[in-house]
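S.K.: sequence first, predicted model second:
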Amino acid sequence: MTREELNAILQKEGNYKAFEYKGYKCRILRMGEGMDPEYRMFHLCGYVLLTKEDRCYGKEYDTIPYTIHGGFTYSSHRLHNQPEEGWRIGFDCAHACDISLPYQLNSELSSAVYRTMDYVEEELKRLVDQIVADRG
């Protein structure tokens, strides 16, 4: 994938998506806006807002038993310093197998894949399905 192709995808997708699935609030955010250009990666992160009734409410991300792309990398009652009602868990698409803007032309990462907004949405839905099944 060339830089131009990736930039076209980034422009088309936008930086934010909110949706609800099976009663759970889900958010997708692109990292990098407002950051020092040297540190911008522009990868996507996905989050699901849990309620107190959910088994993983209040748990640290490294103890969450569900499966998600690359594993969980986030758990908090805040999302980017904004307090919320509930407990947010999430993951990112900035792993060795993922394309992040500064690294996509690195020959060592030629097999890396850009994780699209649609991909992250499907991962979040799969996560919600696991949460719902866990609740019985």
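M.R.: Okay, I see it.

S.K.: going forward, measure contacts between C-alpha atoms and count neighbours the same way
M.R.: Fine.

S.K.: grab the longest helix from this protein for me.
M.R.: What stands out as the longest helix in the chain, according to DSSP state H, is helix 117-135.

S.K.: elements contacting that one?
M.R.: strand 24-30, strand 44-50 (3 or more CA pairs under 8 Å, 6 or more residues apart in numbering; DSSP states H and E).

S.K.: just put those strands in CSV and tack on mean neighbour count and distance to residue 131.
M.R.: Formatted as CSV, the helices and strands packed on helix 117-135 follow (neighbours: other CA atoms under 10 Å; distance: least, CA to CA, whole Å):
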stretch, mean neighbour count, distance to residue 131
strand 24-30, 20, 10
strand 44-50, 25, 9
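
S.K.: in addition, the following structure is provided for comparison:
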Amino acid sequence: MNEDEAKARLQQLRDALARREEKPVPRVQAYSGVDSDDAARKEASALASGDLEAEAAKKEHSRTERFRDHVAIAILIVFWAGFLSLSVLAVLWFINFIIPPEKAILTSSQSERIISFLTGGGLTSFVANYAKKRLT
């Protein structure tokens, strides 16, 4: 691009800027203060009367109780999943026990592992203690 072309291009840009319409910038209202804000007035009156702390304590208690309820539900789901799994194992072992040995679905080592798991003292104690705690 030579010098004359550059000057012509610069003049085109200047003409385009001169033709451009300028849009006015909208004015923003200045903040008029707390007196016009109802929410701030309500919060200030609640803080002054002590209701804000009581409301915060109630909400914290509600969150804590909701969390405890969720934990109790999760524990209950785990308990019933374990109970269902143990029941399936017991039924599987019992079926394997009553059918003839040539039609057995479990090997003898698998059967021994299931029975030792089902009759294990720790597992039985855990289930019994949990059931006792929840039922009484």
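M.R.: Thanks, I have it. Computed from a predicted model, the values in this text were never measured in an experiment.

S.K.: how close are the two chains, by TM-score?
M.R.: Between these two chains, after superposing, the TM-score reads 0.23 (TM-score structural alignment, normalised by the length of structure 1); 53 aligned residues with a CA RMSD of 4.4 Å.

S.K.: returning to that earlier point: how far off strand 24-30 does the longest helix of structure 1 point, in degrees?
M.R.: Angle between the axes of helix 117-135 of structure 1 and strand 24-30 is 150 degrees (criterion: axes from the mean of the first three to the mean of the last three CA atoms, to 10 degrees).

S.K.: buried residues in helix 117-135 of structure 1?
M.R.: 117, 120, 121, 123, 124, 125, 127, 128, 131 (16 or more other CA atoms under 10 Å).

S.K.: and it with strand 44-50, angle?
M.R.: Angle, helix 117-135 of structure 1 to strand 44-50, by the same axes, to 10 degrees: 30 degrees.

S.K.: relative to residue 4 of structure 1, how far out is the nearest residue to residue 45 of structure 1 once chain neighbours are set aside?
M.R.: Counting by CA to CA, 6 or more residues apart in numbering, residue 92 is the residue found nearest to residue 45 of structure 1 once chain neighbours are left out, at 4.2 Å. Distance of residue 92 of structure 1 to residue 4 of structure 1, computed by CA to CA, to the nearest Å: 23 Å.

S.K.: do residue 76 of structure 1 as well
M.R.: Going from residue 76 of structure 1 to residue 4 of structure 1 by CA to CA gives 35 Å.

S.K.: who's more crowded, those two?
M.R.: The residue with more neighbours, out of residue 76 of structure 1 and residue 4, is residue 76; 20 against 9, by other CA atoms under 10 Å.

S.K.: mind checking which helix or strand the more buried one is in?
M.R.: Using DSSP states H and E, residue 76 of structure 1 sits within strand 74-79.

S.K.: which other helices and strands does that strand contact?
M.R.: Applying 3+ CA pairs under 8 Å, 6+ apart, we find strand 74-79 of structure 1 packed against strand 82-92.

S.K.: which ones are touching residue 133 of structure 2?
M.R.: By CA atoms under 8 Å, 6 or more residues apart in numbering, no residues touch residue 133 of structure 2.

S.K.: what strand or helix carries it?
M.R.: For residue 133 of structure 2, the host element (DSSP H and E) is helix 121-135.

S.K.: in that helix, what's buried?
M.R.: Residues of helix 121-135 of structure 2 include none that count as buried (16+ other CA under 10 Å).

S.K.: just how off-centre is it within its chain?
M.R.: 29 Å (CA atoms, centre = their mean, to the nearest Å).

S.K.: and if you look at stretch 72-84 of structure 2?
M.R.: 19 Å.

S.K.: does residue 86 of structure 1 touch residue 49 like I think?
M.R.: Yes: with contacts counted by CA atoms under 8 Å, residue 86 of structure 1 reaches residue 49, the gap being 6.1 Å.

S.K.: before we move on, which element is residue 41 of structure 2 in?
M.R.: Going by DSSP H and E, residue 41 of structure 2 is part of helix 38-49.

S.K.: let me see the ranges of the helices in structure 2.
M.R.: Using DSSP H, the helices of structure 2 run over 3-19, 38-49, 51-98, 108-118, 121-135.
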